[in-house]
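Colleague: Next input, structure requested:
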Amino acid sequence: MRFVHETRPQRVRFGSGTAPDAVAEEVERLGAHRVMVIASPAARDAADRITAGLPLALRHHEVVMHVPTEVAARAHQAAVEARADAVVSIGGGSATGLAKAVALASGLPVVAVPTTYAGSEATAVWGTTDGSRKTTGSDPRVLPRAVVYDAELTLSLPVGMSVASGLNAVAHCVDSMWSPGSDPIDRTLAAEGIRALAEGLPLVTAGPADLRGRELALYGAYVSAVAFSSAGSGLHHRICHVLGGAYRLPHAQTHAIVLPHVLALNAPYAPEAQARMARAFDAGSALAGLDRLRRAVDAPRALGDVGLRRADVSAAAGLILPVVPPDNPAPVTRAVLERLLTAAWNGDDPA
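Modeller: From the prediction side, this is the model:
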C-alpha cells in the first residue's frame, strides 16, 4: 500500500438550530469587521435570521447557477467597493460557488452555511461559466475556513430538490472510488457517505420534517465532499460539468440522472470498488443498491426531462471525450459516450 493523502484545513460545526450563534463565533474567530453576505433571494429570510448580529458590509443576492463569469466579476467588485474582509455564503452550491469566486479573486476568507447537500463547501474546487464553457480548478484560497451545518435550514428544501441534491452527494462518493487521485482514505470516506445518504434520503422523502433524515443526509454530503475533494473529478463529474456548462442543465438533477449510467459502465472494470459500494448500500451490487435508493426517493431519470435535446447528444459526446480521465476503469470512446448519453436522455434502465 502506497499513497499520498492531503487533508484540507477547515473547521466544521454541526448542530441543528445552531447556525446564528455558530456563524457569529466563526466570524469573530476570523477577526472580521465588514462581512459580505451572499445569499439568493430564495434564501434571504434565512440569511437575515442567521446574520442579524454580524458586522455587515453588504448583502449580495445575485446568485446564478454555474456562476457565470460576469456574475462573479460583479460580486467581486461589490466586495471591493464595500471593503469587505470576510464572506458568509448561505444557500446551495450556487451561493457557495459565488463565494469561492470572490475568494479566488480577492483572497477573502469564507464561512459557508449550506442549505442543500451540494458539498461544495468542503472542497477547494471552484467553477465558473463563460458562455457555454465551464471552467473548473482547485485552489486552497477558495476552501471555506469554516462550515456551519444546521439541518433545520434544509427543512424548507422541497423533497424533489432534496433528492436531486442528495444524489449529487452520492455521485461524489462514486467518483471518489476511482477518480485519478483516489486513495484508501478517500474510498473509506466515500463508503461512509453512501451509507449515510442511503439511510437518510429515504427518511427525508417519507417525512420531510424528520430532522434525523436531514441530519444523516447533511452529514453524508459532507463526508462525500471531503472524499471528492481529495480524490478529484472522475468520469461522472466530467460529463456533468460539460452538460451543465454547455447546455445550462440543472446541476443536481443532471448528476442524479447520469450517475447510474456511469456506475453501470465502470463497475464491471472496478470489482474492488464495486464490492465496497455494494456493502455500503447493503445490496448485492452497487448498481442494485443505487437503483433501490433511486426508486425509494423517486429520483429523476431522463436528461430529456431537464432540458437536453436529443439532437444535442452527439455534440455533447464530442465535448466530453477530450476531458475523460485517461485512467477511467472502463474504456471510453465517443461511441460509448453517445450510448451512455442516449440511455440517460431516454431514462433507460442502466443495467
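
Colleague: rest of the way, CA atoms for contacts and neighbours
Modeller: Will do.

Colleague: Residues contacting stretch 68-88, please?
Modeller: Stretch 68-88 is contacted by residues 27, 30, 32-38, 57-58, 60, 62-64, 98-99, 101-102, 105-106, 108-113, 128-131 when judged by C-alpha atoms under 8 Å, 6 or more residues apart in numbering.

Colleague: Just give the closest residue to Gly160, not the sequence neighbours.
Modeller: Ala299 (7.8 Å; C-alpha to C-alpha, 6 or more residues apart in numbering).

Colleague: Next, count neighbours for the one you found.
Modeller: Here the neighbour count serves as a burial measure; for Ala299 (other C-alpha atoms under 10 Å) it reads 18.

Colleague: these two touch, right, it and Val163?
Modeller: Yes - between Ala299 and Val163 there is a contact at 6.5 Å, judged by C-alpha atoms under 8 Å.

Colleague: ranges for the strands of the stretch 101-250 of the chain?
Modeller: Per DSSP state E, counting those that start in this stretch, the stretch 101-250 of the chain has strands spanning 110-114, 125-130, 133-138, 146-149. These are given in chain order.

Colleague: To check against the first, give me the structure of this:
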Amino acid sequence: MTASFTWEALPARVLCGRGYLDRVGDEVERLGARRVLLVGGGAATGAPLQRVRSQLGDRVAEVIPDSAQHVPEVIAGQAVERGRGAAIDAVVSVGGGSATGLGKAVVLELGVPLIAVPTTYAGSEMTPIHGRTRDGRKETGRDPRVLPRAVVYDPELCLGMPARLAGASGMNALAHCAEALWVTTANPVTSALASEGIRCLVAGLPRVVSDPQDVDGHAECLAGACMAGTALAQVGTGVHHRTCHVLGGGWNLPHAETHGIVLPHAVALVSPRAPQAMERLAEVLGGEPATALFELASSMALPTALVDVGMPGDALDEAADRVAVASEHDRIVDGPAHRPRRRRNARGRSRRGRRPSRRGERARSPRRRPEPAARDARGRVPRQPAGPTPRRHTALTRSRRRRR
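Modeller: Okay, here's the model as predicted:
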C-alpha cells in the first residue's frame, strides 16, 4: 500500500437489522419492478423465500428455488432463459453465495437489477464480481451491472445455521479481508474496512459455532462479511482467490471450505513480500497470521486438508500449473512455489510442514541450533586433525551391513 491512491466508492444500499427480511417488498417497490424472478438456495432457504414471495404477491413472475455452487454454465443458461421467458424486470436472490452468483448470472445477461438477501457470510453480495464454471474451469469477471441495487441483511435468517457451514462461510469472508490487505491495489480505506471486517468475524465466529441461535453473533459476522465484500470489491482478488477458483471449478470442491483450507497457506506464501499487510493481520488476529488462521479453522472443527473435501492427490501438479498460469503477472507469486504448498494443503499441514499442536497433544520442542565452533585468538576455526572418514549412515549402507 502506497501513500498515493485513488478511491472510487461503488454504489451500494445496505439494510441490516432483525426482521429486515420484511423490507424486501419495499426495496422492490423502490425499483419500480413488476415482474420479479426469485432465486433461492435450496431447502434451507425455502421459508424465507416463501416470505418474500408472500410480500411480492402477483409481482412474482418466476421462481428458481435451487442454485449450485460455482454457477455451472448449464444451470446459469437455464435460469437466464426462464427469466427471459417470463419477461422479468428484477431479480431477488435469497441464500448464500451460490444463490447470489446465479442471480448475478441472470442480471448480467438480461440487464435487470438485483436485490440480494444473504443467509451466509459469503460477502459476494457486495461485489461486482461474477463467475461461471464451464468445462471444469471457473471463469470470473467484473461488471458493475451485477452489483446488487440493495442488500438486505437479517441476522434472524442465520439462526440455526450448522456450525460447519457457519465456520466455513466465515473463513471465506476472512479470506476476502486478508487478500484485500495484500493486493497491490490496497489503500488506506479498503485496509480499514478489511481490518474491521476481520475483527467482527473473529469475534462473532466462535459465538455462532458454539451457539447457532446467537443472533447478535450472527449480526457481528454479517457486518464483517459486508465489510469484507466491500473491500474486495474495490481492490480485486489475488493469488488466494485464483487458487480457490482453480480448485473449485476444476474439481468441484466446496467453495467456502476450500477457502478455509487454502487461506493459511496463501498467507504464508505472500508473507515475505507483503510485510505491512502481515503486520496488520498479526495485530488484528493476535498472533502470527498463517498459524492463527490455521488454528482458528481447526478450533471450529473445519477440514484443514484438501483431500478431506475431495481433492485427488494426483491432480495437485495440474492445479499448481493452472494457478501459476493465472498468476503469471502477479509479482507476489512465483510459480514453482505452488507445488510444495499445494501438497501441504492436500495433507492438511501448517506452513511449517506439520500440524500445529492441539489440546491433548504434546507440542514438539523447537529445534536446537548447533553450538558455535570454538575459535582461536584470530577468530579462525582450528582445523581438526585428520582421521578416518566416518561411514555415511544412509539407507543404502545399512542395507549392505545387514547383508554381511
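
Colleague: TM-score for the pair, please.
Modeller: Overlay of the two chains. TM-score (TM-score structural alignment, normalised by the length of structure 1): 0.96; 347 aligned residues with a C-alpha RMSD of 1.3 Å.

Colleague: Could you find the counterpart of Thr136 of structure 1 in structure 2?
Modeller: In the superposition onto structure 2, Thr136 of structure 1 corresponds to Thr140 when matched by TM-score structural alignment.

Colleague: repeat for His241 of structure 1
Modeller: Using TM-score structural alignment as the criterion, His241 of structure 1 maps onto His245 of structure 2.

Colleague: Contact partners for that match?
Modeller: Residues Arg137, Lys138 are the ones in contact with His245 of structure 2 under the rule C-alpha under 8 Å, 6+ apart.

Colleague: Could you do the one 5 residues further on as well?
Modeller: Contacts were defined as C-alpha under 8 Å, 6+ apart; by that measure Gly250 of structure 2 touches Gly136, Arg137, Lys138.

Colleague: Near the residue lying closest to the last one once chain neighbours are set aside, how many other residues are there?
Modeller: So that's Lys138 of structure 2. In space, Lys138 of structure 2 comes closest to Gly249 once its chain neighbours are excluded; the distance is 4.6 Å by C-alpha to C-alpha, 6+ apart. One way to gauge burial is a neighbour count; for Gly249 of structure 2, by other C-alpha under 10 Å, it gives 24.

Colleague: gap between Gly249 of structure 2 and Gly260 of structure 2?
Modeller: According to C-alpha to C-alpha, to the nearest Å, Gly249 of structure 2 stands 16 Å off from Gly260 of structure 2.

Colleague: Test my guess that His60 of structure 1 contacts Pro41.
Modeller: No - if you go by C-alpha under 8 Å, His60 of structure 1 and Pro41 don't touch, sitting 9.2 Å apart.

Colleague: Show me which of those two is the more surrounded one.
Modeller: In this view His60 of structure 1 and Pro41 are compared by other C-alpha under 10 Å, and His60 has more residues nearby, 19 against 14.

Colleague: Spatially central, which residue of structure 1 would that be?
Modeller: For structure 1, the residue whose C-alpha lies nearest the mean C-alpha position (C-alpha atoms, centre = their mean) is Ala118; its distance is 3.3 Å.

Colleague: Looking for the alignment partner of that one in structure 2.
Modeller: When the structures are aligned by TM-score structural alignment, the residue of structure 2 matched to Ala118 of structure 1 is Ala122.

Colleague: Now do the same for Ala47 of structure 1: its match in structure 2.
Modeller: With TM-score structural alignment as the criterion, the equivalent of Ala47 of structure 1 in structure 2 is Leu49.

Colleague: Distance check, its match against Pro11 of structure 2.
Modeller: With the distance defined as C-alpha to C-alpha, Leu49 of structure 2 ends up 26 Å from Pro11 of structure 2.

Colleague: higher neighbour count, those two?
Modeller: More neighbours sit around Leu49 than around the other of Leu49 of structure 2 and Pro11, counting by other C-alpha under 10 Å; the figures are 25 against 11.

Colleague: Who are the contact partners of that one?
Modeller: With contact taken as C-alpha under 8 Å, 6+ apart, Leu49 of structure 2 is in contact with Leu38, Gly40, Pro65, Val94.

Colleague: Let's verify the alignment partner in structure 1 of the last one: helix, strand, or coil?
Modeller: Residue correspondence, TM-score structural alignment: Val94 of structure 2 in this structure matches Ile90 in structure 1. Secondary structure for Ile90 of structure 1, judged by DSSP: H, G, I helix; E, B strand; the rest coil, is strand.

Colleague: how many neighbours does Ile90 of structure 1 have?
Modeller: Residues within reach of Ile90 of structure 1, counting by other C-alpha under 10 Å, total 29.

Colleague: cool, and Arg295 of structure 1?
Modeller: Per other C-alpha under 10 Å, the neighbour tally for Arg295 of structure 1 reads 12.
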